[in-house]
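Trainee: A predicted structure for the sequence below; I have some questions about it.
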Amino acid sequence: MYRSVTRDIQVTVEPYYLSEESRPEEDQYFWAYRVDIENLGTKTVCLRARHWKIIDATGYMQEIRGAGVVGEEPVIEPGECFQYTSGCPLGTPSGIMSGDYQMETLSGERFEVEIPAFSLDMPDQQRTLN
């Protein structure tokens, strides 16, 4: 698991490889990841936007920006947690994802919350350090 805390918002990510969705012989690899966004603070927040950086094993990077997550802009009250699952295809057997969420308080203040960098690794894959 990977975890970060920004301004009392804790983001925890757990990635897992989906072998049944992947086709290594065709250079198609697929991961799912579960994200928990927990409000440890005293102010209600709304998740307005996401920004992902996805880097494959060759160094190719793609960026994804959009409103909310999984079609929602969840409101997260103090002490509450919002959880969702999404996925990521890659053309290589490993990669890295990171990013941030844009949050907004009820008073209209916007701030960014870090999504911790996490690795996407095919099970039993021999790792090479560069």
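Mentor: Right, received. Where do you want to start? Numbering: from 1, shown residues only.
Trainee: hey, let's count contacts and neighbours off CA atoms from now on
Mentor: Noted.
Trainee: which stretch of helix or strand covers residue 83?
Mentor: Element membership of residue 83 [criterion: DSSP states H and E] is strand 81-90.
Trainee: what about versus this one:
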Amino acid sequence: MDTKTTQGVTVNVTTNYLPDYSSPAQQHFVFAYRITIQNNSEFTVKLLRRHWHIFDSNNEVREVEGEGVVGQQPVLEPGESHQYVSGCNLKTSIGKMAGTYLMERLVDGRQFYVTIPEFTLIIPYKLN
């Protein structure tokens, strides 16, 4: 599990390779990732946007940016968490992702970025 805390908001990431959706012979590797966002700050926060950098091991870099996460803009009271699952496809068996969430403190409208920790996407047999 990869974890990073920014201004009291903790992001945890776990990943899984999805062999049933992948086709290595066609250079198509699919991964799922589960993200838990925990608000450990004293303020209620809202997730506004996400910005991802996705890296294949063949030096291809993609960026994904947009509102919310999986169609939601969760509001987290102090002590609350939000969890979601999403996915990513790569052209190589090894890659990585990293990014940020744009958050807003509801009490005063102050916006800030929360770092999503860099995490590796790797098919299991490459670990041996």
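Mentor: Received, thanks. For clarity, every value in this text was computed on a predicted model and none was experimentally measured.
Trainee: Please point out which parts of stretch 84-92 of the second structure sit buried.
Mentor: 89, 90, 91, 92 (16 or more other CA atoms under 10 Å).
Trainee: Kindly apply the preceding question to stretch 11-19 of the first structure instead.
Mentor: Here stretch 11-19 of the first structure shows 11, 12, 13, 14, 15, 16, 17, 18 as buried, counting by 16+ other CA under 10 Å.
Trainee: taking these one by one, which sit in strands?
Mentor: 11, 12, 13, 14, 15, 16, 17 (DSSP state E).
Trainee: Show me the two of the residues you listed that sit farthest apart.
Mentor: Using CA to CA, the two most remote members of these are 11 and 17, lying 19.9 Å apart.
Trainee: Could you check how far residue 94 of the first structure is from residue 60 of the first structure?
Mentor: 12 Å (CA to CA, to the nearest Å).
Trainee: Take the buried residues of stretch 11-19 of the first structure and write them to JSON lines, including distance to residue 126 of the first structure.
Mentor: Listed next are those as JSON lines, based on distance: CA to CA, whole Å:
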{"residue": "11", "distance to residue 126 of the first structure": "29"}
{"residue": "12", "distance to residue 126 of the first structure": "26"}
{"residue": "13", "distance to residue 126 of the first structure": "23"}
{"residue": "14", "distance to residue 126 of the first structure": "21"}
{"residue": "15", "distance to residue 126 of the first structure": "18"}
{"residue": "16", "distance to residue 126 of the first structure": "17"}
{"residue": "17", "distance to residue 126 of the first structure": "15"}
{"residue": "18", "distance to residue 126 of the first structure": "18"}
